[in-house]
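J.: sharing a sequence plus its predicted fold:
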Amino acid sequence: MKTKHALKIKVVLALLIPFVTYSCGGSSAEDISENSASNYKLEVFDSLQFNLLTKDIWVADVNTQTGDILVIQPSPPVAWIYDKSLNAKTKLELPEDHPEGVGSFILSATFFDKDIALMGWRVVNIYDKEFNFKKSMRPHYGPTELLSLGKKNIYQFYNKDDNPQLVTYFGQPQTELHGLLEAYYDEFNIVDIVNPAMSKTPRDTVFKPLGELTPDSRFRSGRSFTSLQPRIDVSENLLFYALNVDTTLFVRSLPEGDIIESYSIPFDEFILNPGKQMGMAGATRSGGSFGHPGIIDEVFHTGEFDLIIYQSGLKRSVLDQFDRQSPDYFDKTRKANYRKYLIVKNGERLNRDLRLNPKVSSIQFVDDDGVFYASQNLQALEKEPEKYTIYKLRIVEDN
């Protein structure tokens, strides 16, 4: 749950990222320890134990003032509000064809002022805190199937008049064009801004596009890119994001959408996807001759820090060292291209160790107190757990 007070950030000049086909380098661990006054790490300090028989639940939001926790099970769609002692206060469980439900899946959720917003495949529903239905809003453009269930893609913020609004992301920009067309990148937008107060019927057009590709973006260089998506977070009235196959983090004001800061992400290594030719030539040409591209999985902001979860990718020369005919080829390449994290402050990397804690599968959400909530890595366990565990992590000094 994001607070109302505006965050003041000094405006800095955007850093231009040169087009690099294969990789971009960053600071080494030795550089970090020598040049940084302090080093930091992401540390597991506690956990939430849910007495639920389910394969997948997500902490969607936390009210740090009351301690209430909004939890979702993406499929079958179920939502709960727990108190800080993990007692279930209320629950929503509706069949997928129920007129007051969100369909077959809950994609994401957020506390919204005094209410709750649940996001389905192509709908956002508003409920009160007892999950009594209030209204439904549907985007006027076609949905996509590229969204990961449970990933945080809906946030609340307050405008300068202290009115609550939403940021939503449905997996694609507001365009009917295909990514093989140059005009697609001209129409590309980052997220939608939604003012539920303006919605009187489900078909009212209240999903307003925000953010565009900057004029110097490498995605406006006449090449096509598959599955280009932003990784987003909202803190106060600011949108933090990076495109999943790019190397720049942006900060935009909400709801205006002005870029107030950007910087080059200090990756250790990040294999850039060079894209394909526009048109049918790009559609028929097989990709991957450069290797496996790097990808950003998540972007979070808390306090003075940005946290970026990513995979560096693998160069073709590295991939060629593995036997493609081997039954463990994919397992070996997955281990070589492991998930990493960066703790960044003022554009500088502050963590020595880049590996995520092996207990952690994925980070779901960060609350207003800087607590991260993460899924448990079941592959790291020797036996089946008796309860569903969500780890709590925080950024601490690494002495």
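T.: Perfect, thanks for sending it.
J.: when you work out contacts or count neighbours from here on, use the C-alpha atoms and nothing else.
T.: Noted.
J.: grab the nearest non-local neighbour of residue 130.
T.: What sits nearest to residue 130 in space, not counting adjacent residues and going by C-alpha to C-alpha, 6 or more residues apart in numbering, is residue 90, at 6.2 Å.
J.: distance of the one you found from residue 132?
T.: To residue 132, residue 90 is 11 Å away according to C-alpha to C-alpha, to the nearest Å.
J.: helices of the stretch 1-150 of the chain, start to end?
T.: Using DSSP state H, counting those that start in this stretch, the helices of the stretch 1-150 of the chain run over 29-35.
J.: on that earlier part again, who touches the residue nearest to residue 130 in this structure?
T.: Going by C-alpha atoms under 8 Å, 6 or more residues apart in numbering, residue 90 touches 80-82, 130-131.
J.: confirm for me that residue 344 is in contact with residue 307.
T.: Yes: the pair residue 344 and residue 307 passes the contact test of C-alpha atoms under 8 Å, sitting 6.4 Å apart.
J.: my read: residue 248 touches residue 266, true?
T.: No: the criterion here is C-alpha under 8 Å, and residue 248 misses it with residue 266 at 9.2 Å.
J.: what count of nearby residues applies to residue 55?
T.: For residue 55, the neighbour count with other C-alpha atoms under 10 Å is 8.
J.: gap between it and residue 289?
T.: 37 Å.
J.: please apply the same query to residue 163.
T.: For residue 163 relative to residue 289 (C-alpha to C-alpha), the value is 50 Å.
J.: and those two? Which one has more around it.
T.: Counted by other C-alpha under 10 Å, residue 163 and residue 289 do not tie: residue 163 has more neighbours, with 12 against 9.
J.: quick one: contacts for the closest residue to residue 388 other than its chain neighbours?
T.: Excluding the flanking residues, the one nearest residue 388 by C-alpha to C-alpha, 6+ apart is residue 50, at 5.0 Å. With contact set as C-alpha under 8 Å, 6+ apart, residue 50 has these partners: 86, 387-389.
J.: try it against this one:
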Amino acid sequence: MKIWAKNITFLSLILLVSACGNQKNQASTGAINNFKLAIVDSIQVDIFANYLSLVDVQDGTGNILALRNGPPTAYILDPKGKVIRKFERPGDDPRGVGNSIHSGEFYEDGVALMGQMRLKTYDMEFKVRKSLKPHYSPTGMFFSGYNHLIEFGNENKQLFAFFGGPQVNTSPLKKEFYEQYNIADIVDPNLVISNESLTTELSNAELFKPIGEFTQDSKYLSGRAFYFITPVFDVKDNDLIYAFKDDTTLYKRQLPSGEMFEQYKIPFDKFINFNGYAMGPAGIAEQDKPSDRSGRILKVFSVDGFDIVNYHSGMKMSEMQKFDKTSPDIRQILAKEDYQKYLILKDGQRMNTRLRIPEKIASLIISDDQGYIWAQKDLSDIDEEPEFITFYKLKVVTD
């Protein structure tokens, strides 16, 4: 009995020493899973609109660029949400960008606005400086109200621009589409030297340079068809961080060269991967067959040295069978079950244990150069129209 007791004591000492060693190792390398996104501030905007899209925050001033449709309008707000300037043009006005403003960005000492395959730069009084038009035909979907126009560069400011699809003159039913695919365009308005008339929209390949082909290990080069490939991205310090909506890899490239300097598999807790359809007509028929609810990446951000991924995990068909598909609220029911999550990543490792986005948040929108992620307030439980439009500011903080 004494020998047995001694053995137990000796084993307990080993376990104690091992535990202390693990604690020291965590202390020396930095604790893992100890961060979260937290609301730290908010602003209220007194604009009568069903929805207002926040697309950029100006460095230095903190002024905000926001958009709405019907009629297409751009607002410059001060950091507290007060309207400083308003730009409103009918769709056929040559000073505007068409029937809707898809995106916008503070550019140089003015503003750039994107419409449907149109791009104009303005001074801060919204007087036109440059009018540009992509030289290729639209090949994807049109997105309105997203920050698909981002300034980068030091002395020579340029624009990272996503017009909804690649510069490809073929269909996603053909493998050539994937072999020639590019994420977006690099646009340098400073290449336009002369002052053109308001109705002249300059268009050539030199102004819109494609960037970002698929990597050789990409699932999009597997010989399968993917009809709605959508990149989600952020740009910080001339570095592009991006992923594709239904993929599981995070990529980083230098701008404007497009040189890849990092990629890694995103460590999701769960992500139902979509592997495409058969190439050709057979794939079109496959879309009508019952399938899993695929995982979706909504946003990626680069803030304070962290990579942030906002996503839905998706659901297997077996998980969805417990819900009544005939219910008029089935979309809301599935959305509540497959709720929004986020990952805080450092060197490809997850740094958060809480995955669900904070309460009060409907969606994460953009990140700014001060380390804030901006978000839209959740209005799903509010019966009456709110008096103000509310945006939240979030930070990565210790949990």
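T.: Okay, I see it. Please read these numbers as outputs of a predicted model, since none were measured by experiment.
J.: still on that earlier bit, which residue lines up with the residue nearest to residue 130 of the first structure in the second structure?
T.: Alignment note (TM-score structural alignment): residue 90 of the first structure maps to residue 85 of the second structure.
J.: helices along the stretch 201-350 of the second structure, start to end?
T.: 281-286, 317-320, 330-337.
J.: any chance of the ones you listed in CSV, plus mean neighbour count?
T.: Conversion of the helices of the stretch 201-350 of the second structure to CSV gives the following (neighbours: other C-alpha atoms under 10 Å):
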stretch, mean neighbour count
helix 281-286, 13
helix 317-320, 12
helix 330-337, 13
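J.: nearest to residue 242 of the second structure, out of those?
T.: helix 330-337 (24.2 Å; C-alpha to C-alpha).
J.: which residues in the stretch 151-300 of the first structure form strands?
T.: Secondary structure of the stretch 151-300 of the first structure, counting by DSSP state E, counting those that start in this stretch: strands at 154-158, 164-168, 189-194, 207-212, 223-224, 230-235, 238-243, 248-253, 259-264, 269-270, 276-277, 291-292, 295-302.
J.: can you give the distance of the third one from its chain's centre?
T.: The gap between where strand 189-194 of the first structure is centred and where its chain is centred comes out at 14 Å by C-alpha atoms, centre = their mean, to the nearest Å.
J.: which residue numbers in the second structure does that strand align to?
T.: The aligned range for strand 189-194 of the first structure in the second structure is 182-187, by TM-score structural alignment.
J.: residues of that stretch that come out buried?
T.: Residues of stretch 182-187 of the second structure classed as buried by neighbour count (16 or more other C-alpha atoms under 10 Å): 182-187.
J.: thinking again about what came up before, map the contacts of residue 90 of the first structure onto the second structure and name those still in contact.
T.: Compared against the second structure with both residues aligned by TM-score structural alignment, their matches' C-alpha atoms under 8 Å, those retain 80-82, 130.
J.: put the buried members of these into a ChimeraX selection.
T.: Applying 16+ other C-alpha under 10 Å to those, the buried members can be selected in ChimeraX as follows:
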select :80,81,82
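J.: now the kept ones among the contacts of residue 90 of the first structure in CSV, with distance to residue 376 of the first structure?
T.: Shown next, in CSV, are these (distance: C-alpha to C-alpha, whole Å):
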residue, distance to residue 376 of the first structure
80, 19
81, 20
82, 19
130, 29
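J.: between the kept ones among the contacts of residue 90 of the first structure, which is nearest residue 295 of the first structure?
T.: Of all those, residue 295 of the first structure sits closest to residue 80, with 31.9 Å by C-alpha to C-alpha.
J.: the second structure: which residue goes with that closest one?
T.: In the second structure, residue 80 of the first structure lines up with residue 75, judged by TM-score structural alignment.
J.: quick check: the nearest residue to its match once chain neighbours are set aside vs residue 167 of the second structure, distance?
T.: Excluding the flanking residues, the one nearest residue 75 of the second structure by C-alpha to C-alpha, 6+ apart is residue 86, at 4.7 Å. Separation of residue 86 of the second structure from residue 167 of the second structure (C-alpha to C-alpha): 33 Å.
J.: more neighbours: which of the two?
T.: Looking at residue 86 of the second structure and residue 167 with other C-alpha under 10 Å, you find the greater number of neighbours at residue 167, namely 25 against 14.
J.: what's the local residue count around residue 38 of the second structure?
T.: Burial of residue 38 of the second structure is recorded as 18 neighbouring residues (other C-alpha under 10 Å).
J.: what separation is there between the residue located most distally from the centre of the first structure and residue 272 of the first structure?
T.: Ranking residues of the first structure by C-alpha distance from their mean position (C-alpha atoms, centre = their mean) puts residue 325 at the top, at 34.4 Å. According to C-alpha to C-alpha, residue 325 of the first structure stands 26 Å off from residue 272 of the first structure.
J.: many thanks, I have nothing further to ask.
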